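1. My questions concern the predicted model and sequence given below.
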Amino acid sequence: MDDAVATPRHPQPPFSSSPGFGTPAYPVQPRRGPVPSRAGFAQHATTATTATGASGAGSVLPILLPAQTLRPVAFRTLTKKHNLTLTSSALALLATFIGKFCGTGWREESLAERLLDEVAKAWKAQDGGILVEDGPDKKLSAILKSLEPCMLAGRVDVAKLSRTNSFSRNPLSRTYSLGRQDSQSSLGVAGLPRLVYSTTKKTLETVAGDASLLPAVQRKTAMFRNRYNLIHQRLLRHESFQTPSFASAQPPTLQRSASSVTAMSHAYKITPISNLLGRSGSSHLLLGLLALSPTSDLCLTDLSGSVVLDTTYSRCVPEDGAWFCCGMIVLVAGTYEEDGSNNSTLGASGGPGGQIKGRFVADTFAGPLPEKREASLGINHDSRRNHIDTSLGPAFGWVDFLGLGSEKAVGQQMRQIRRRILGAPRQEDDQAARRRTRSKIAILGECHLDSPRTLEAIRSILRIYSATDQPLAIVLMGNFVSAASMAGSIQGGGSVEYKEHFDALASVLSEFPRLLATTTFVFVPGDNDPWASSFGAGAATCLPRQPLPDLFTSRVRRAFTQANNDHGSTTRPDTAPGAAVWSSNPARISLFGPVEEVVLFRDDLAARMRRNSLLFPKLDAATPAAADDDGDQQQQQQDTVAIDTRTARKLVKSLLDQSHLSPFPLSLRPVLSDYASALSLCPLPTALLLCDPSAPRFCVTYEACVVVNPGRNSSMFWAEYDVKRRRAEIREGRF
């Protein structure tokens, strides 16, 4: 019996698309060889083949399509239909692609219009923005490359396009499916975008081209100009610098309200230095960079010129609340006197663009007003409704500061992941949830591995975390030796001794394999660590500096590999394996994309600011009674606030007001100009983990930014930062 005939005992087999199989009917794959045809259908097959070839892909005749010829069609499709703006370089790229794949029928058959419509849809799907350009990320080139296999006879094959999109992954699609193991990223200098402020577009742009260690001289001047532009636009957004409808003729003065400088009833107005010419005896508010002139006079410099400062009767606001050093951008209020002094043209020409004549008698010095991270990113958090509005305020919400997505692109999705992972546990499983949720970062500062006391302190701290709740990450900051390594000194030693110190650390870490298999260790170098210490001899080297060489850290990396092999299978599947991250200085830890940004930095900031700060004269009181009252009030304030607390607040305010990690001249702290954007603190991070042995240990919150300094680790002091509560504390242990 024929198998195709159905019988009661042998039913006919179902088709492949039957619900009994539950499998879809896939399209038949094309044969590699020609299908044999009957003799009677030979003529019909030849005719069909000829008709198909007339409209196939081989019939497209490529042409050289000028960009100006394509411009009207591109404007009608992209601008009017999709509200997109096309640059000249992108138009030329599209013209080349359309001329190659659409050929002579690009206008008559509307092939170009259909192709541009698909390009616009793909551009919007990838959140490319309003401006269509082929930037450094080559996003437009990637879209056109994905459309090449879908082109058939000058048209986009919808079937191939849908099939390609189903297998291709959106660059941002990974963000929406992040889990616990993907919510943390350690970023060094090489992984951060190089951003510069554009005065024409009023936003931050990515610098094109590769960075260089020896760039042109213009890059060095652009570094200070970028700092000035960022602070200037930040001040203009502040309500104290917005002129009211009914302005008073009385000039405003800098006043103190709480911990910041605010306006009471008048709006401030910043005067360019070049506008002081011919206005002798008038009061002004200047914004500029403190610097020394070629004649060693203290001067203030902005983009229009510079003027010599007279600080005989100056005071700072708040009193003894911040340090003011050369290299910082400050607000200075005072009176301009054009008395014919300071007419020297040494090193600069007079007039606009150079040093103007006369002097500016400064009355008040103040740092630029800070701005919270939410305000810089355009976020308004409604605590009543637990809702975040990302559509308020002129801010940098669409700027990708970390290379992980902008705030307005992925911020809302990342907050949902944060609430799912670090959300408040329920009452019935409170203790179990607290064990599962790891939200703490431990910071160990100034870990001198050549000291046995430091190694014993590290062992005791790791024993504490191994027995209790394991942290999310452990940060070990340099200097890792007490003296400069490979600098020719006996105390610092050479490369062999330096590697032996890390081998000793590896033996300590190997005692806690379960902790190594579940925790990320981040190592931040200092000035005494190679290779910078070999020529710096412990002095201030260039920032940012590279990670420690792999030559000295092989034993530590081997300890992590062995721990992951032995205990990696026993950990939870949603936990990332342990790793040793050798980061640069400074470095950043990104938690949940742009939602949480933690900056790691090692430098002796307090000591450098003390050495180079301006000394303001102490003004005498007008009457003895007033002097007694002021003296009693100051004595009460000094009694209530400890000296270490005042020093910590002074350091934090001086640093965060500048929105920069190294607000010093290049003669004090050299900076690689092409990597200067890695030192920027715009917007303010959620936490700044600072290791400064010259300052006391502290945990200070300023403008919603948590600043932590653990100090030295030799006495078993370390700091803990809780990501969930955004709080920090200094911890102390015993050997």
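-> All right, it came through fine. Here the structure is a predicted model, which is why all the values come from computation and not from measurement. Residues are numbered from 1 along each chain as shown.

2. From here on, just use CA atoms for contacts and neighbour counts.
-> OK.

3. which parts of stretch 182-193 are buried?
-> Buried residues in stretch 182-193, counted by 16 or more other Cα atoms under 10 Å: 182-184, 186-189, 192-193.

4. wait, doesn't C316 sit right on A362?
-> No: the pair C316 / A362 is not scored as a contact, 10.1 Å apart, by Cα atoms under 8 Å.

5. who has more neighbours, these two?
-> Ranked by neighbour count (other Cα atoms under 10 Å), C316 and A362 place A362 first, with 23 against 19.

6. right, and the helix or strand after the lengthiest helix in the chain?
-> The residue-count maximum for a helix in the chain (DSSP state H) belongs to helix 217-237. Downstream of helix 217-237, the first helix or strand assigned by DSSP states H and E is strand 255-257.

7. Could you tell me which of the buried residues of stretch 182-193 belong to strands?
-> Those of the buried residues of stretch 182-193 mapping onto strands are 184, 186-187, per DSSP state E.

8. Mind putting these into CSV with distance to A42?
-> Converted to CSV, those look like this (distance: Cα to Cα, whole Å):
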residue, distance to A42
Q184, 65
S186, 67
L187, 66
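
9. wait, which of the residues you listed is closest to I458?
-> Lowest distance from I458 to these (Cα to Cα) belongs to S186, with 22.0 Å.

10. A further structure is provided below for comparison with the first:
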Amino acid sequence: MTSNKSLVVNLFKLHGLTARSDGAKYLCELLEPLPKDEHEKWIEKVIEAVQKLPISSTLISKEDIHKAAKEVGTADNDDIENLLQVVDIFRVPRLTYNNERKKFVVAPAIPRDLHGEASDKAALFRERYTVVHQRTCNHDLFRQPVVGTTEEDGKKFGLTKVEYLLGSSCRLQEVVVLGLLTQLIEGQHHLEDDTGAVQLDLSDTKFHNGLFTHNCFILVEGWYEDGLLHANAVGLPPPEAANSTRARMGNVNYFGGQGTVCTKNILKLQQVEQENKDAMFVLLSDVWLDKIKVTDKLRTLFAGYAHFPPTAFIFCGNFLSSCHGANQAFELQQALASLGSIISGYPELITNSRFIFVPGPNDPGPGNIFPRPSLPEYVTKEIKKTVPNSIFVNNPCRLLYCTQEIVIFRENIVAKMCRNCIYFPTSSDEIPSHFAKTLVSQGHLAPLPLHVLPVYWGLDHCLSLHPTPDLIITADKGDAFTTTHNESIIVNPGSFSTTDFSFKVYMPATRQIEDSQIGDDDDAI
């Protein structure tokens, strides 16, 4: 034990760290069952994990070593059960900007009331603004020039605060302002930031790509005079590559799930992700279980995948074609039980696949305020008896597959954003790309007024898209689409029941989306 303790202390010193006595002793106890010739290798792994922790001192405590050792054990575990994690959306870490360290850090986990106070509503918009503002300031076009550079190095733009505009008594030319597009007075548009609000003149404005809705953040380029900001051009804030965001945040777990470090940096998971070429996610939305033709098509779907089971089937509501009033919960319970009976006929799927259910707007549960909890236990208890791998998740939902971050949101968000635009794109064919750009640039699933898409004030961070996930599934009742923006895939599987029984299949090893459907000849294409 003494020689091991000396080895621990010396190896920590070689990396510029000092292990406290109780921490070194604790690590020796963990190493005791392992072969002695492997001790140094495992100590090095623990040190590497310690360096990835958000530590503030070179003095390493027992608690730090415990976290690091736990992370090493998790990363080294290649059990298939750990490859796919379902993240509890109500336990998602909340990011906050630290002015002293000039970076986003994970805020301490504190209990939050579902119905917050007025201060929580103010904090909601302030935190959204901080994310967009810091990301914009880090962009090449807005980053402050380094001393010694010349104009030949490229033109830089400076962001002007609303407070500065309001305090000016003369005309200001070529100002660029980042703020929230609001309508404080009916019929008048305003731009609001953390210092104030100014009225906008959009009568002669060029709009860049995107869906410009109320309560979204925009960049306005124009001139200011007599309390009015005349917009020459309006665009969305620039996105930031997820790798750049994570590099500034450090190796902390910002997405949720098991472990304290970001899964992107776990080499073993990267390797498994690339080697597992057969992994796939089947995405379906509007699966109406009270329609006989739908259940027949599902039976065909399961039969087609019986011999090569997907990693998961992701079913998004609504799960009934119409509202059944007081009998809604009972009808859905019976429909899910029937679905369970169908799935039970395919034992390979039950053994190897997960069945994930995301509630829709008309499914039983509390009102459509987000984040929304999963379907009630009363509704799901029967199907769980026959399909143990059925998982009923929140809306929105987060999944971690190896190193890939997946966000699922079941809401008619595209239609709502189009209805609340102040400027509509000239071509409806371009709506998916405009929508994807808006969602990613805002770093949020719901860039809309709270009366259009209500959000619990204290849980607004659960709808955050910062850093940008690898896959965003927005299950909307509109037309299916697949597009990419900022190295992220944004996909809408479309309505399974109201179209030609089409669905999407995601292949994580190649990051490809395949269009599929079940035709009348009962062959999945």
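-> Ah, there it is. Owing to the predicted nature of the structure, the values given are computational and were not obtained by experimental measurement.

11. hang on, isn't A24 of structure 2 packed against K5?
-> Yes: taking Cα under 8 Å as the definition, A24 of structure 2 is a contact partner of K5 at 5.9 Å.

12. If you count surrounding residues, which of these two has more?
-> Shown here are A24 of structure 2 and K5; by other Cα under 10 Å, A24 has more neighbours (22 against 19).

13. The more buried one falls within a helix, correct?
-> Yes: assessed with DSSP: H, G, I helix; E, B strand; the rest coil, A24 of structure 2 lies in a helix.

14. show me the contacts for it.
-> Neighbour list for A24 of structure 2: 5, 8-9, 62 [criterion: Cα atoms under 8 Å, 6 or more residues apart in numbering].

15. P467 of structure 2: which of the residues you listed is nearest?
-> K62 (30.8 Å).

16. ok, how many other residues are close to that closest one?
-> K62 of structure 2: 17 neighbours (other Cα under 10 Å).

17. got a list of what it touches?
-> Listed by Cα under 8 Å, 6+ apart, the contact set of K62 of structure 2 reads 20, 22-24, 26.

18. can you pull out the strands in the stretch 251-400 of structure 1?
-> All strands of the stretch 251-400 of structure 1, identified by DSSP state E, counting those that start in this stretch, fall at 255-257, 260-262, 283-292, 298-301, 306-310, 315-317, 329-337, 355-366, 380-382, 387-389.

19. The fourth one aligns to what range in structure 2?
-> Right, the one you point to is strand 298-301 of structure 1. Per the alignment by TM-score structural alignment, strand 298-301 of structure 1 matches residues 189-192 in structure 2.

20. what's the mean distance for that stretch versus structure 1?
-> For stretch 189-192 of structure 2, the mean distance to aligned residues of structure 1 following superposition is 0.7 Å (mean Cα distance after the TM-score superposition for structure 1).

21. what does that stretch contact?
-> Contacts to stretch 189-192 of structure 2, defined as Cα under 8 Å, 6+ apart, come from residues 162, 179-184, 197-201.

22. For F616 of structure 1, see how far away the equivalent of T213 of structure 2 over in structure 1 is.
-> Using TM-score structural alignment, the equivalent of T213 of structure 2 in structure 1 is C325. The gap separating C325 of structure 1 from F616 of structure 1 is 12 Å, by Cα to Cα, to the nearest Å.

23. which residue in structure 2 lines up with R555 of structure 1?
-> Following TM-score structural alignment, the counterpart assigned to R555 of structure 1 within structure 2 is E382.

24. I'd assumed L339 was in contact with that match.
-> No: judged on Cα under 8 Å, E382 of structure 2 makes no contact with L339 at a distance of 10.1 Å.
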